[in-house]
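> Provide a 3D model corresponding to the input given below.
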Amino acid sequence: MKHYSGLDISVKETAICILDETGKICREVKAVSHPDDLIAVLKDPAWNFERIGLEAGPLSQWLYEGLAKAGLPVTCIETRHTKAFLKAQPNKTDRNDARGIAQMMRVNLYRPVHVKTLASQKRRALLTARKLLQEKAIAIENDIRGLLRNFGLKVGLVGAVKFEERIEELVEDRPGLGEIIQSLLAARKLLREEFTKLHKKVLDLVRDDAICRLLMTIPGVGPVVALAYTATIDIPERFTHSKAVGPVLGLTPKLNESGESKRVGRISCCGDDMMRSLLYEAAQVLLTLSKKWSWLKAWAMNIAKRRGRQKAIVALARRLAVIMHRMWCDGTEFYWTRENLPAAA
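Sure thing, here's the model as predicted:
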């Protein structure tokens, strides 16, 4: 007899429910959220597992890798789909959630999620840490500006390089205030130094990666965008068509259709927030700062004339994602003119 299992994962413990093919509960138990402890429960010879499901979350990649290496038929399932399925239950408990996930596995009503490779996870961690340091440094700079404004001291327009020099100039004649600001400047300096180290790691990775260098032939696409894209997509072959990348990154409009009513809304904003933001920034650079003319910029400019600049940038961000995927699959550089452009682009 075939068996199915659902895992409801939390930080400390994981609720496990095992069903047979008729839907009968064979076993319910809690185990420590560690691959070895879960394997000890699931590797029992009494079970003949067809599918094991766990919901995507902070621990899911680590647990998925451990269970998959043990030879278990584990699947990581989409969070929103799972939430909609479990919403029908009157009481939300870990036990009920594990039961619901096990039922999803049994009736084959689930949407699998791609679990990234270890290399892509490391790249993603690097980009996340880099962004975090950058945001904290900018937050301290803004706080310093706000504190000084209370004393009538205006920092004005100044770049990151000369920021510290400008602040010291403003508080030079205010010893009490200067001591306070110096502590913030010291914290900012440390954050900026560590940010520089991580940014150098990004540049080193991109320099040695042929795919990233290929993607950077597109105007507006720099090292951070290229590295983030390869880390997000991970395996390009998992998309049958390049156009499928747009919806996965949340860059296509929502559609709400019922009967005679059909509403097209804003973009769905599902998927990876960081990648979507980076593609939006790359589209802005291509549309406003890129000096060299290309068919892609001309296409975006025509949309801007008809629909407005903001919609043109979003449309360009989506098309950038599609083009980058096609270039990655084909191994071709960016075509600046339409003469050599493939018909599918």
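> Going by C-alpha atoms from here, please, whenever you check contacts or count neighbours.
Will do.
> And the helices in the stretch 1-150 of the chain?
Here the stretch 1-150 of the chain has its helices, by DSSP state H, counting those that start in this stretch, at 35-42, 60-69, 79-86, 94-106, 118-149.
> What residues sit buried inside the longest one?
Within helix 118-149, the residues that qualify as buried are 120-121, 123-124, 126-127, 129-131, 133-134, 137-138, 140-141, 144-145, 148, counting by 16 or more other Cα atoms under 10 Å.
> orientation of the following helix or strand past it relative to helix 118-149 in degrees?
The helix or strand immediately downstream of helix 118-149 is helix 163-170, counting by DSSP states H and E. For helix 163-170 against helix 118-149, the angle by axes from the mean of the first three to the mean of the last three Cα atoms, to 10 degrees is 10 degrees.
> Okay, buried residues for helix 163-170 please.
So for helix 163-170, counting by 16+ other Cα under 10 Å, buried means 164, 166-167.
> Contacts for it next, please.
The contact list for helix 163-170 (Cα atoms under 8 Å, 6 or more residues apart in numbering) reads 153, 155, 158, 178, 185.
> make it 7 Å
With Cα atoms under 7 Å, 6 or more residues apart in numbering as the test, helix 163-170 has contacts from 153, 155, 185.
> can you count the residues close to the second one?
So the one you mean is residue 155. 16 (other Cα atoms under 10 Å).
> My read is that it contacts residue 145, right?
Yes: between residue 155 and residue 145 there is a contact at 6.3 Å, judged by Cα atoms under 7 Å.
> buried set for the host helix or strand of residue 182?
Under the criterion of DSSP H and E, residue 182 resides in helix 175-207. Using 16+ other Cα under 10 Å as the test for burial, helix 175-207 gives 178, 181, 184-185, 188, 191-192, 195, 198-199, 201-202, 206.
> cool, stretch 82-90 as well?
Applying 16+ other Cα under 10 Å to stretch 82-90 flags 82, 85-86 as buried.
> Would you enumerate the residues in contact with the closest residue to residue 62 other than its chain neighbours?
In space, and not counting its chain neighbours, residue 62 is closest to residue 35: 7.9 Å by Cα to Cα, 6 or more residues apart in numbering. The contact partners of residue 35, taken as Cα under 7 Å, 6+ apart, are 63, 66-67.
> Distance to residue 215 added to the buried residues of helix 163-170, as CSV?
Shown next, in CSV, are these (distance: Cα to Cα, whole Å):
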residue, distance to residue 215
164, 36
166, 38
167, 40
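> Which residue, other than its chain neighbours, is closest to the residue nearest the centre of the chain?
Geometric centre of the chain, nearest residue: residue 272, 3.0 Å, by Cα atoms, centre = their mean. Excluding the flanking residues, the one nearest residue 272 by Cα to Cα, 6+ apart is residue 249, at 5.9 Å.
> Let's compare: structure for the following, please.
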Amino acid sequence: MSEIATIGLDLAKQVFQAHGADAQGATVFNRKLRRAELLPFFEKLPPCIVGMEACGSAHHWAREISALGHEVRILPAQYVKPFVTRGKTDAGDAIAITQTMKRPDVRSVPVKTAAQQGATMVLRTRTFFVRQRANAVNALRSHMAEFGLVADRGIANFGKLVAALPERGDARIPPAARLMLDEILDEIEKLTERIQRIDDQIAAHAKQDEDIRRLTAIPGIGTLTACAIQAHVPDPGCFKSARHFSAWLGLTPKPNSSGEKLRSGKISRMGNVDLRSLLYIGAMAVLSAARRFGTRSGWLRRLMDRRPLRVVAVALANKTARVVWALLTKGGGYQAPAELAGN
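A predicted model of the protein is given here:
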């Protein structure tokens, strides 16, 4: 058997597909492996380069296989797809992963530690509970509207919605409907308590972390956004520049150019959705304050005068992302520009 140089591993829940190739790219094997057979299989192999698509459980298997002495590369799935030929099969996917690893311009995804994955799980669990609470509040609002009970929308007006609910025994609401409304209210209270516990945990961690304290000094960056940046970007130095970091977040224009015609379209919306959303929400908060109280930033003031609000928010989120990258890679604290500084 030829010496194995690279292995393309197509991940799954129970049945995995491994494609091995030598230094010249010739196929050495392409076989199925049951879940229990995977690690014993790699234990017997000499150290080689193992590639896999970025997907669920990819970081777990990357850690396990790396511990056996192999070099593991996690590849973005959109870069692997063009190398899949003639149809979607596990064997074809494994070959495509091997082919993608030959491309020097394809960057791999950094392997996350278990602690880093735990930090992202905290944020995603909070998002999950917030979404569930929003669904429950909307259900409560719609059911109450059936009986002519309404209040302003938004979680901030939830207290007004509850105040509009009459006392138990009121003839306007049948007993069966009242029981269901109470069940929904109880669910909202439980979800609010869960969200508050997670917020307390995030706040406690933020007080002990120097990077988070430095990030929260940037306008538009709160504790939640700073923790999300730390969790999702453990090594900001892997980006060549601030523009690369902003492009990874999907905040840069998507080019559509040919020849001498250079066209820039809407933002690409690629990369991390959670961070992009948080930066956009933070930018909207900064703009809201600027519209109410004014701003000393000439750049922001001119942009607000000539462009729509949401376009300005994206531009500000792009600028904030660049400031974040510079602060994390070069150290130091945030200092407002001279035009933003007070007298």
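> Superposed, what's their TM-score?
Counting by TM-score structural alignment, normalised by the length of the second structure, the TM-score of this superposition works out to 0.89. Behind it: 334 aligned residues with a Cα RMSD of 2.4 Å.
> Mind putting the buried residues of helix 175-207 of the first structure into TSV with distance to residue 106 of the first structure?
As requested, the buried residues of helix 175-207 of the first structure are exported to TSV (distance: Cα to Cα, whole Å):
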residue	distance to residue 106 of the first structure
178	66
181	61
184	56
185	58
188	53
191	50
192	51
195	47
198	45
199	46
201	45
202	43
206	43
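> Now the residue lying farthest from the centre of the first structure: which helix or strand?
Most distant residue from the mean C-alpha position of the first structure: residue 173, 46.6 Å away (Cα atoms, centre = their mean). Under the criterion of DSSP H and E, residue 173 of the first structure resides outside all helices and strands.
> same check, this time on residue 312 of the first structure
Element membership for residue 312 of the first structure (DSSP H and E) is helix 309-330.
> That helix packs against which elements?
Where contact means 3 or more Cα pairs under 7 Å, 6 or more residues apart in numbering; DSSP states H and E, helix 309-330 of the first structure is packed against helix 245-248, helix 273-284, helix 295-307.
> now the angle from the longest one to helix 309-330?
Think helix 295-307 of the first structure. 150 degrees.
> What is helix 295-307 of the first structure packed up against?
Applying 3+ Cα pairs under 7 Å, 6+ apart, one finds that helix 295-307 of the first structure contacts helix 309-330.
> Pull the distance from the helix it packs on to the chain's centre.
Mean-position distance between helix 309-330 of the first structure and its chain equals 16 Å (Cα atoms, centre = their mean, to the nearest Å).
> now do stretch 306-324 of the second structure
19 Å.
> Return the set of buried residues in that stretch.
312-324.
> cool, stretch 98-107 of the second structure as well?
The neighbour-count check on stretch 98-107 of the second structure (16+ other Cα under 10 Å) flags 98-101 as buried.
> now stretch 298-308 of the second structure
Using 16+ other Cα under 10 Å as the test for burial, stretch 298-308 of the second structure gives 300-301, 303-304.
> same check, this time on stretch 286-296 of the first structure
In terms of neighbour count (16+ other Cα under 10 Å), stretch 286-296 of the first structure has its buried residues at 286-287, 294, 296.
> Just put those residues in a markdown table and tack on distance to residue 23 of the first structure.
Output for those, formatted as a markdown table (distance: Cα to Cα, whole Å):
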| residue | distance to residue 23 of the first structure |
| --- | --- |
| 286 | 55 |
| 287 | 56 |
| 294 | 59 |
| 296 | 54 |
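> Which of these sits closest to residue 110 of the first structure?
Distance to residue 110 of the first structure, by Cα to Cα, is smallest for residue 296 among those, at 37.9 Å.
> how many other residues sit next to the residue lying closest to that closest one once chain neighbours are set aside?
In this structure, residue 296 of the first structure finds its nearest non-sequential neighbour in residue 336, 7.7 Å apart by Cα to Cα, 6+ apart. Neighbourhood size, residue 336 of the first structure [other Cα under 10 Å]: 17.
> Help me confirm that residue 336 of the first structure is found in a strand?
No: according to DSSP: H, G, I helix; E, B strand; the rest coil, residue 336 of the first structure belongs to no strand; its state is coil.
> how close does it get to residue 280 of the first structure?
20 Å (Cα to Cα, to the nearest Å).
> ok, now residue 220 of the first structure?
10 Å.
> Verify the contact between the residue nearest to residue 272 of the first structure and residue 268 for me.
No: judged on Cα under 7 Å, residue 249 of the first structure makes no contact with residue 268 at a distance of 8.7 Å.
> Show me which of those two is the more surrounded one.
More neighbours surround residue 249 than the other of residue 249 of the first structure and residue 268, with 23 against 15 (other Cα under 10 Å).
> ok, that one - contacts?
270-272, 276.
> Residue in the second structure paired with it?
Mapped onto the second structure by TM-score structural alignment, residue 249 of the first structure lines up with residue 249.
> Quick check: end-to-end length of stretch 86-93 of the second structure?
11 Å.
> Name the residues of it that come out as buried.
Those would be 90-93, for stretch 86-93 of the second structure by 16+ other Cα under 10 Å.
> what's the answer for stretch 246-256 of the first structure, then?
For stretch 246-256 of the first structure, the neighbour count (16+ other Cα under 10 Å) marks 246-252 as buried.
> what about it, start to end distance?
18 Å.
> Please tell me how far residue 6 of the first structure sits from residue 109 of the first structure.
Taking Cα to Cα, one finds residue 6 of the first structure at 13 Å from residue 109 of the first structure.
> The alignment partner in the first structure of residue 146 of the second structure: neighbour count?
Alignment note (TM-score structural alignment): residue 146 of the second structure maps to residue 150 of the first structure. Applying other Cα under 10 Å, we find 9 other residues in the vicinity of residue 150 of the first structure.
> any idea how far residue 150 of the first structure is from residue 185 of the first structure?
In terms of Cα to Cα, residue 150 of the first structure sits 18 Å off from residue 185 of the first structure.
> ditto for residue 23 of the first structure
Separation of residue 23 of the first structure from residue 185 of the first structure (Cα to Cα): 62 Å.
> All set, thanks.
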